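# Coordinates for the following, if possible.
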Amino acid sequence: MSGISKYNEGKRIAFVLLDRFSMIAFSSVIEPLRLANRLLGADEYVWSTYSLDGNPVRASNGVEVKADFSVKDLEDADVTLLCTGLDVELLPLDPDLGKRLRRLNAMGRTYGALCTGAYLLARYNLLDGRRCTIHWENLRSLKEEFPAIDVSQEIFTIDRNCITCAGGTASLDMMLRLIAIQHGTHLAHEIAETFLYQNIRAGESVQRHDAEARTGIYNAKILDAVRIMDLHIEDPLSCQQLAMTVNLSPRQLERLFRRHFNCTPGQYYLRLRLDTARDLLRRTGRPVLDVAIACGFASTSHFTKCYRERFGCTPTEERQSYQWGIAPAARGSKTQAIS
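Below is the predicted model:
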């Protein structure tokens, strides 16, 4: 965190808004700054919004936000944050934005991203040798596409002059941390209290609820089995291997899965691998064969057969539909929740 001392020198913050950015992540970083100014009785922080062309930008919730400037006017901000959200993988790279971000980095300015913005920083080669985080829905795809980058599951990271945040209310925790660095923890806690935000989280906090909260299941054996499955997507274990790992017989493990998920361990595992494959197809440009192998399928033919049975389309059709913005429901997806 030592490099963030640069943040102490600056109060000019640039928010680069990109199409379908997350409104909650954006408002959660601006509001602490507004309140800090009010409590300090001075305009300690000054911020501006930027878009690629200077025109308003529509957030993922449909609200349009006015941009103060174009990225061509982004010259010398002390902190620059990319604000993104849905479908960040489909955003085109803007040469002006990349050039200006690299210039700010060379000047020692602080830069970073909210929600899914770390993906763009990676594409601009601004995360080399840096530790970063991204929203949990994009974690696996970012790791797959940029294996050399150190991707964390924390809610926010500060690595020298690079700050990244998983978005949502974690943006509030990150900004409160930065305010505390500059003005002390008392001000940060006063801001949090005004927002009725009782527990400021450290960056090391995990993004997701634990498996118990997500599934509503409290059987330790089945939860361990689910965690192990998630760790072995590329090299799936057999039912017998899974059972041995959690100290059960294959028959006992199958009974547990049928009771809690109404399916066999193998069926649950296959759905998990196919859901992962769908995420990679949508969020990366990796060839279908690479996605198949990354999700434990030995051939594209077997992968395609399983994929069509699960989602009602082939992997190639999935990618094409997603890139063209066609909703799955519009093409008769057979996606089902696991009950």
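# only C-alpha atoms for contact and neighbour calcs from this point on.
Noted.
# Return the residues in contact with the most centrally placed residue in the chain.
Among the residues of the chain, the one closest to the centroid is H135, at 1.7 Å (Cα atoms, centre = their mean). With contacts taken as Cα atoms under 8 Å, 6 or more residues apart in numbering, H135 has the following neighbours: C115, T116, C165, A166, G167, Q207.
# Alongside the first, I'd like the structure of this one:
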Amino acid sequence: MEITGKCQKIGFLLMPNFSLIAFSSAIEPLRMANWITGADLYSSCLISQDGNAVISSAGVCTEVEYSLEQLPVLDILFVCGASPIARTGNETIIAWLRKEKRSSLAIGGIGTGSYVLACAGLLNNHRATIHWWDMDSLREDFPHIQVTNNLFEIDNSRFTCSGGTAAMDMLLFLIGQQQGADLAAAISEQFVCERIRTSQDQQRVPLRARIGANQPKLIEAVQLIEANIEEPLSTSDLAHHVGVSRRQLERLFRQHLQTMPSRYYLQVRLEKARQILHRTDKPILQVGIECGFASASYFSTAYRNHYGITPREERKRMVEDPQETNAGSGALLHHSRLMTPDADL
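From the prediction side, this is the model:
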């Protein structure tokens, strides 16, 4: 396990009503990195606007060490935002962040902390993410930000994540980049994480949140799709089970999901296949069958058309260089068993 010698100093700026789960998911990997290695790889400190204790959204009162005026030298500062977004009362923090805009300090937003960074102009012309509940607000209020649906985004010295346990994925990614994939994997195992999710993993946005609750037929059709992966239903079968005509079902998909039922169905099956490839060492042919592909060639062609590589190439890349599984992102994946590429695809 290769370990760097420099101690990273990371601060957490807690805003009133901050998300306790997001904060703990971010700070605990740092503590565990030190514990596993027996080295002081990371030091963390807690900060509030005025140096006084801060109450989380769960009602837990948390003491801090510094105010913004007393801030020590840091490598990274994470803003732990309020849950839900606090649109007023942040003027002092936003003004302070604006002063840091041209400094070398790397700054991140956890949960709605992304919105605070956006208010300070720190995310202009950057990729950024936020919890799906607040995604529309971030897009509408700040058109110069490239808002994504990913679990976390790292764009130069700007770090944002969607909150919740996604904060752990982002910190594990950083630890993996700085200290090596083995340490990140060891931390993940200590926290009983099924896998380290990458920056390319997307938030699972509830369908009702995307299209509203006034489209029960469409929601029912999507639920049927998700429940019938291994033996896909035809569009006519979907329409029959939902109780609408095929033409009406296609109209609903075009209007609200900007696609056709068959294409949406294919995307769901491919996403499921990719999850299985990442999480297991099942033979690729078996993965295709479990996701409703009748032949190896059809699975391989559909996968390549959607992701740009074949299932075999994806599996091979995961084995040869886990940190480069998502091209261009440096995303980190860990697998406890070596997976040999199958010869059938």
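# What does the TM-score come to for these two?
After superposition, the two chains reach a TM-score of 0.60 (TM-score structural alignment, normalised by the length of the first structure), with 223 aligned residues with a Cα RMSD of 3.0 Å.
# roughly how far apart are the closest residue to the residue nearest to the centre of the first structure other than its chain neighbours and Y269 of the first structure?
Beyond its immediate neighbours in the sequence, the residue positioned closest to H135 of the first structure (Cα to Cα, 6 or more residues apart in numbering) is A166, lying 4.2 Å away. The gap separating A166 of the first structure from Y269 of the first structure is 27 Å, by Cα to Cα, to the nearest Å.
# The first structure: matching residues for stretch 12-22 of the second structure?
On the basis of TM-score structural alignment, stretch 12-22 of the second structure is assigned to residues 15-25 in the first structure.
# what's the answer for stretch 121-130 of the second structure, then?
Under the alignment (TM-score structural alignment), stretch 121-130 of the second structure falls on residues 125-134 in the first structure.
# can you list the residues that contact the matching stretch?
For stretch 125-134 of the first structure, using Cα under 8 Å, 6+ apart, the contacting residues are 102, 114-119, 121-122, 139, 148-159, 162-167.
# what's the equivalent of S152 of the first structure over in the second structure in contact with, if anything?
Matched by TM-score structural alignment, S152 of the first structure corresponds to T148 in the second structure. With contacts defined as Cα under 8 Å, 6+ apart, T148 of the second structure is in contact with R127, A128, T129.
# Ok, Y269 of the first structure next?
Contacts of Y269 of the first structure were listed using Cα under 8 Å, 6+ apart, and they are M229.
# can you give me the strands in the stretch 1-150 of the second structure?
With strands called from DSSP state E, counting those that start in this stretch, the stretch 1-150 of the second structure shows them at 8-14, 42-48, 54-55, 61-62, 66-67, 76-80, 106-110, 127-128, 146-147.
# returning to what we had before: just the contacts of H135 of the first structure now: which is nearest L242 of the first structure?
Among the contacts of H135 of the first structure, Q207 lies closest to L242 of the first structure (Cα to Cα), at 26.3 Å.
# List the buried residues of the match of stretch 121-130 of the second structure.
For stretch 125-134 of the first structure, the neighbour count (16 or more other Cα atoms under 10 Å) marks L126, L127, R130, R131, C132, T133, I134 as buried.
# what's the first-to-last distance across stretch 226-246 of the first structure?
Its first and final residues considered, stretch 226-246 of the first structure spans 10 Å by Cα to Cα.
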